[in-house]
Structure formats: C-alpha cells, structure tokens
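Chemist: Mind looking at a prediction? Sequence and model below.
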Amino acid sequence: MSTLVLETLIDAPVERVFDLARNVERHTETMGHSERAIAGTTSGHLEEGDVVTWRATHFGIPLELTVEITEVDAPEYFRDEQVDGPFAEMVHEHYFERISANRTRMTDEFQFSSPVGILGTVVDTLVLRRYLRALLEGRNRELESIAERQTD
C-alpha cells in the first residue's frame, strides 16, 4: 500500500479548519474535477458512520468512490475509508493540531493501493502517487484560503 503524508499550516482556529475539512459542500468546492456528492450524506458536516458517494472524472474516466467516516475525534481527527470504488484499498486520515488560538497544523495521511496486483503497484508508483499528491495539495491550498478568509 502507498502512503502520502501532507502537512499544511493554516492561520485559523482548529475548530474552523476541522469543520471545513469535513463539510460536503467545501469538499466539492475544493476538489474540482467536477466532483460532487451523489448519494448518502450529500450536504453538511460528515459525522462518524456517515457514508457518501462521490462522482468525479479523473484521467478522462468518470469514477465513483463511496467512503464511510469510520472515526471522528473532534476537532483533532477523522478517518474515511473506501467502501466501494476504484482502489483495492483506500484510507484517509485527517489530523488537526492546534498550534495557537489562530494557527492549525492539518496533516493528511492518505493510504491507497490499486487493484490488479503488481501492475497496480507499478501504476501507483509511476502515476497515482504524483497525481493524488497534487490533488490533495490543491484541495489543502483551497481549504487554507477559505479558512483564513472566514470569520467566526
């Protein structure tokens, strides 16, 4: 399984960043690729036990990914796991650390593996790691921008 770890420092309170990161509408807004929630919890904040199906186009291919929020420890952590979708396995852990009253360290730990054995491992290494890192970095930049503009 491949693992990506990204760290983003955001000048906003941890509670705001945590809520933005698990908000369905913000997810749609920050991911691009015509991504949208099509089933399950399709609006508001995702909570433990919620299931959502996302539809997006990647590499010109329309894909659906269904994830379940399997753990929430507000405002420090949540975890989503693929229930159904293109990966053989996918787990995304989100960590939020209060640095100060208005500064948060957000860390993504994204674990994934492609189907089809050794061929999937080659695709992970040559293509998906770079693509998914860029996708997550773009989302994090957008979340940072929204969080830093917003006032409570």
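Modeler: Alright, I've got the coordinates. Just so it is clear, the model here is predicted, and its values are computed rather than measured.
Chemist: make it CA atoms for all contacts and neighbour counts henceforth
Modeler: Fine.
Chemist: Give me the buried positions along the longest helix along the chain.
Modeler: When secondary structure is assigned using DSSP state H, the longest helix within the chain turns out to be helix 129-149. Buried residues in helix 129-149, defined by neighbour count with 16 or more other CA atoms under 10 Å: 129, 136-137, 139-140, 142-144, 146-148.
Chemist: now do stretch 98-117
Modeler: Applying a neighbour-count criterion of 16+ other CA under 10 Å, the buried positions in stretch 98-117 are 98, 103-108, 110-114.
Chemist: Just the terminal-to-terminal distance for it.
Modeler: With CA to CA, to the nearest Å as the measure, the first residue of stretch 98-117 is 40 Å from its last.
Chemist: How about stretch 33-52?
Modeler: End residues of stretch 33-52 are separated by 17 Å (CA to CA).
Chemist: Show me the contact partners of that stretch.
Modeler: Residues from elsewhere that reach stretch 33-52, judged by CA atoms under 8 Å, 6 or more residues apart in numbering: 19, 22-25, 28, 53-58, 66-72.
Chemist: alright, now check it against this:
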Amino acid sequence: MAFYQFKREQFIKSNISEVWDFISRPQNLKRITPIYMGFDIRTPDLPDEAYEGMIIAYTVRPLLGIPTTWVTEITHVEPQKYFVDEQRVGPYKLWHHEHHIEEVKDGVLMKDIVSYSPPLGVLGQIANALVIRKKLEEIFDYRTKAFEEIFPG
C-alpha cells in the first residue's frame, strides 16, 4: 500500500476563537472548496460545531464531474487546537486529515496534514503522481485564497 502525506501551513490575520469558530463548523467546508468540485453536504441538520464521533456525508465531483460519495468521521477534537477527520466511505484506502491551529504573533498559524493512500495499488501510485497530488495542491491553494478573503486582517 502506497502512503503519502500532504502538508500545508497558512498564517491567518485573526484570533484563535474566530478561526476555530470557522473551521470547526462543517457548513463552512463548501466556502473553502473549489466550486468545480460540486461539493454538497448530504447530512441533514448538522450542529454548529464538530464533535468526536460526528459523521458527515458529502457528494463531491473531484474528477470529470463524476459524483462521488464521501463519508467522514470527526475522530478527535481539542477545541481551539485541532480536530481530525477520517474517511469512512470514499475514494481512498486511507484518508486522515489533521487540522491544527495555534496562536502566534499577530494571528493564527493553521496547519493541515493529510495522510492518504490511493486505491488500486500501482495504478493508485501512478494516479497520485499524475493527478491526486496536483489536485490536493490545487484545493489547498484555493483554500489559502478563501481564508485570505474570509479573514483579511
């Protein structure tokens, strides 16, 4: 099984409470996901803040507009520090996404660590080299811009 990690850091001109309030609210995922991905939350009546054990179902269209069901579980939460989501149903053999925030001088440092394993063995490795890694970079580039607009400082 091929295993990869993708890491991204971003400085946000805000305070830890405001950043946590935003990132811990599942409804905000759509605001930081590229429109072309057709991201839609399917879980009705989500609470205002993620909690351990929370299951969230989505439809997403990452490639060629083909709808894919993705179900994640919030497995760990330390308010105003971090939370982790893990795929339960979806396109990856493994998906573990850590969202960390820490207060720093003049703002907040947000760190994302995505540990993942594509399906299909060698074909998944090739797909990672050709498509998956680039898509992750593209998605997180979009998120960087979205956070700059949401938190202009």
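Modeler: Okay, I see it. Worth saying up front: this structure is predicted, and the values here are computed from it rather than measured.
Chemist: Let me see the TM-score of these two.
Modeler: In this superposition the chains share a TM-score of 0.89, using TM-score structural alignment, normalised by the length of the first structure; 148 aligned residues with a CA RMSD of 1.6 Å.
Chemist: if we can go back for a sec, give me the buried entries from the contacts of stretch 33-52 of the first structure.
Modeler: Neighbour counting with 16+ other CA under 10 Å marks 19, 22-25, 28, 53-56, 66-72 as buried within these.
Chemist: So which residue of the first structure lies furthest out from the middle?
Modeler: Computed with CA atoms, centre = their mean, the maximum C-alpha offset from the centroid of the first structure is found at residue 118, amounting to 25.7 Å.
Chemist: Now check the second structure for the residue matching that residue.
Modeler: Taking TM-score structural alignment as the criterion, the aligned counterpart of residue 118 of the first structure in the second structure is residue 122.
Chemist: Point to the residue nearest the middle of the second structure.
Modeler: Among the residues of the second structure, the smallest C-alpha distance to the mean C-alpha position (CA atoms, centre = their mean) belongs to residue 97, namely 6.4 Å.
Chemist: quick one, helices of the second structure?
Modeler: Under the criterion DSSP H, the second structure carries helices at the ranges 16-23, 121-127, 133-150.
Chemist: Widest-spaced pair of the buried residues of stretch 98-117 of the first structure?
Modeler: Comparing all pairs in the buried residues of stretch 98-117 of the first structure by CA to CA, the longest separation belongs to 103 and 114, at 35.4 Å.
Chemist: So what does residue 133 of the first structure match up with in the second structure?
Modeler: Using TM-score structural alignment, residue 133 of the first structure lines up with residue 137 in the second structure.
Chemist: re earlier: any idea how far the residue nearest to the centre of the second structure lies from residue 111 of the second structure?
Modeler: 10 Å.
Chemist: next one: residue 27 of the second structure
Modeler: Plainly put, residue 27 of the second structure is 20 Å away from residue 111 of the second structure if you go by CA to CA.
Chemist: ok, the closest residue to the residue nearest to the centre of the second structure other than its chain neighbours - contacts?
Modeler: Here the nearest residue to residue 97 of the second structure in space, its sequence neighbours aside, is residue 114; by CA to CA, 6 or more residues apart in numbering that works out to 4.4 Å. Under the criterion of CA under 8 Å, 6+ apart, the contact list for residue 114 of the second structure reads 5-7, 95-98.
Chemist: which among these end up buried?
Modeler: Neighbour counting over the contacts of residue 114 of the second structure (16+ other CA under 10 Å) leaves 95-98 as the buried ones.
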